[in-house]
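coords below, sequence missing:
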């Protein structure tokens, strides 16, 4: 763990931050249902003396704090609140108490880190000028809570000059940060194709059926040619199939009249996004027509790519470097085809996004996000809180 006076001072908060993080972990709430989590956050913020607003995007919470130094600038710091529909592996003392739901992406830790920073800054208001908005966002996992907050006037009600986000990442060592300027995370789209035929008896009447499974089978293969043969090799795109449904396991001798396939598409460039939607639609209809069936295609553009801004990324790099040293900060890491709805906030205001290391196999924390074995690493709670505080100092006060 890196050594720094700010980190050392925040160490006194660690027992409380661990308690908060594990309490949230035990009581996971999925998107737009984070009522208990939001109430816990609002209670702590009020207890520490911040001005708190609840109910933005349903369960979102925003708190503001003014520093005592001269200054009119304002920045936003964002954490996410929601959990996932995943059954956690059993055995943890702080394991989920809600069947089928768990904090499998570390939003419990993100919330605790930002709370730690808020408490510290309340206790040290003479260290900065201007205003800090602490943004606790609901429904990051697929439901677009960031978009809803922006649409409900987040930055009209709480004007900021810049907004910042942070996410933990297993596989990055504890004490390290990674970021980049420009395209950092991918656009995330969801698509569904329904193939329809007549169906029929799979034994005695197969020759009389229009079999919807045939265009499905050929489409599954054909859709992979979009990236390999239509997207320029120097550009990045991913198309994956996540669900296939049709027929009934209790009647394997029946050819289904309808089958459904759905998946995800990831890209960075608008032209690549357009291309994938166009080609996927064309291939679905072509395969359906080839086998006498029809196809219904739905393509939903969910999250835009997360594009960071140069000025704010430089601020993030400076803040992280002040904490852990330049050798522990990668300012130009490779982009990821993961997605994040913080992208909606970065479309509305300039800002940056960083990855904080959650640990490697040697720390026993290599379980990746969105898996049943994942857990946030409590050892980075004070480092994450210190990053937020250092960012405020770099932007608004003590550089």
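Arrived safely, thanks for sending. What you see is a predicted model, and the numbers here were worked out from it, not measured in a lab. Numbers count the residues shown, from 1 in each chain.

could you use CA atoms for every contact and neighbour count after this?
Noted.

is it true that residue 122 touches residue 65?
Yes. Contact criterion C-alpha atoms under 8 Å: residue 122 and residue 65 qualify, at 7.3 Å.

let's bring in a second one:
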């Protein structure tokens, strides 16, 4: 099992820092206070600090020995636009902003690992600590890459970690292959012919057409995909009409598609296009669809996943390594980094999700008991990777 707090004498200080970050959440590309704290701490530990990638990104570099080998570790820093409903002293001081996904904890863990490795640099090579802004929907990882992250810091592989409510503290999920879904937003416009609600025969009812389309979209996954493939099609918005006695001219549907494979994504999109054309023809309406591709699937490379499984078994014990869990239909922009470099994204148990302590919930809080566990995992991974 993991080391106790006494192995990291700065845990109390790091816990206070984590709770301070929780109390001062900042949204995408506006993590200025958080970035200042991260840079200050890294400099205090003696690391080489680089700033400016993706506006608020911070990169710390720690070298030991003579090996040219280089490993990247990444934490996300941004919060969510959510009103916090907790009452503890470190609740958000900024109305409408909240660390409801644990990025405050991820940042603190990576800072703790940087401090520990700086104090005990018993490895041979370079560790690049990547503190990334804007994970929650704005693709900060992609921006850092576009602005030269891996040209400036040519790591061999890159690794990520996320806390996971519902998994017991002291357990870790490490799986090869897809671990998080790719996401794509869609917008469908149904255009009919508006008319008086008492005289529907004089128009083409866009609402009835849209209603049939919503129902038909639920057959895409169940009837168009192989039963062993996974995807989600969810309509999340319907916008139409302004009066109770008018059949509106148009209806707008919006929603999300989730899948783990590019070919599945393409099949789902093609099926939606076909349904739109057929239902439009059946009702005499016009239907157009637009897809907005966002995060790609998060796919762990096999060799790096095996390495992380070995490290997790060493750190937590083999009985606490989970390697056969179902992947999540949630999305993660660490996927962009894994498209550029081999690597592995793991889930660290945050404990039960009771009382609303689930991701993106207004009652969520990061479990500070994870701090020493995460530090030991990162440190063991660095030593094992650079020893290969």
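Structure's in. What do you need? Here the structure is a predicted model, which is why all the values come from computation and not from measurement.

TM between them?
Remark: TM-score between the superposed chains equals 0.95 [TM-score structural alignment, normalised by the length of the second structure]; 388 aligned residues with a C-alpha RMSD of 1.8 Å.

sorry, back to before: okay, and the common contacts of residue 122 and residue 65 of the first structure?
Residues touching both residue 122 of the first structure and residue 65 by C-alpha atoms under 8 Å, 6 or more residues apart in numbering: residue 50.

settle it for me: which of these two has more neighbours?
residue 65 (20 against 17; other C-alpha atoms under 10 Å).

next one: the corresponding residue of the second structure for the more buried one from residue 31 of the second structure, what distance?
In the second structure, residue 65 of the first structure lines up with residue 62, judged by TM-score structural alignment. The spacing between residue 62 of the second structure and residue 31 of the second structure, counted by C-alpha to C-alpha, to the nearest Å, is 23 Å.

what ranges do the helices span in the stretch 51-200 of the first structure?
Along the stretch 51-200 of the first structure, counting by DSSP state H, counting those that start in this stretch, helices occupy 107-123, 145-151, 154-157.

what residues are up against residue 227 of the first structure?
With contact taken as C-alpha under 8 Å, 6+ apart, residue 227 of the first structure is in contact with 237, 238, 239.

switch these over to TSV; also include distance to residue 361 of the first structure, neighbour count and secondary structure.
Output for the contacts of residue 227 of the first structure, formatted as TSV (distance: C-alpha to C-alpha, whole Å; neighbours: other C-alpha atoms under 10 Å; DSSP: H, G, I helix; E, B strand; the rest coil):
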residue	distance to residue 361 of the first structure	neighbour count	secondary structure
237	29	22	strand
238	27	17	strand
239	29	20	strand
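
distance to residue 53 of the first structure added to those, as CSV?
What follows is the contacts of residue 227 of the first structure, written out as CSV (distance: C-alpha to C-alpha, whole Å):
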residue, distance to residue 53 of the first structure
237, 39
238, 39
239, 40
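
comparing the helices of the stretch 51-200 of the first structure, which comes out most buried?
When these are scored by mean count of other C-alpha atoms under 10 Å, the highest mean neighbour count falls to helix 107-123 (a mean of 24).

what range does that one cover in the second structure?
Using TM-score structural alignment, the residues of the second structure aligned to helix 107-123 of the first structure are 103-119.

how close does the counterpart of residue 80 of the first structure in the second structure get to residue 141 of the second structure?
When the second structure is aligned by TM-score structural alignment, residue 80 of the first structure is paired with residue 76. Separation of residue 76 of the second structure from residue 141 of the second structure (C-alpha to C-alpha): 9 Å.

mutual contacts of those two, please.
Common neighbours of residue 76 of the second structure and residue 141 are listed as 132, 133, 134, 135 (criterion: C-alpha under 8 Å, 6+ apart).

which non-adjacent residue is nearest the last one?
Distance criterion C-alpha to C-alpha, 6 or more residues apart in numbering; nearest residue to residue 135 of the second structure, sequence neighbours excluded, is residue 333 at 5.9 Å.

isn't the one you found up against residue 143?
No. The criterion here is C-alpha under 8 Å, and residue 333 of the second structure misses it with residue 143 at 10.4 Å.

which residue comes closest to residue 242 of the first structure once chain neighbours are left out?
Closest to residue 242 of the first structure by C-alpha to C-alpha, 6+ apart is residue 263, at 4.7 Å.

the residue nearest the centre of the first structure and residue 219 of the first structure, how far apart?
Geometric centre of the first structure, nearest residue: residue 340, 3.7 Å, by C-alpha atoms, centre = their mean. Taking C-alpha to C-alpha as the measure, residue 340 of the first structure falls 29 Å from residue 219 of the first structure.
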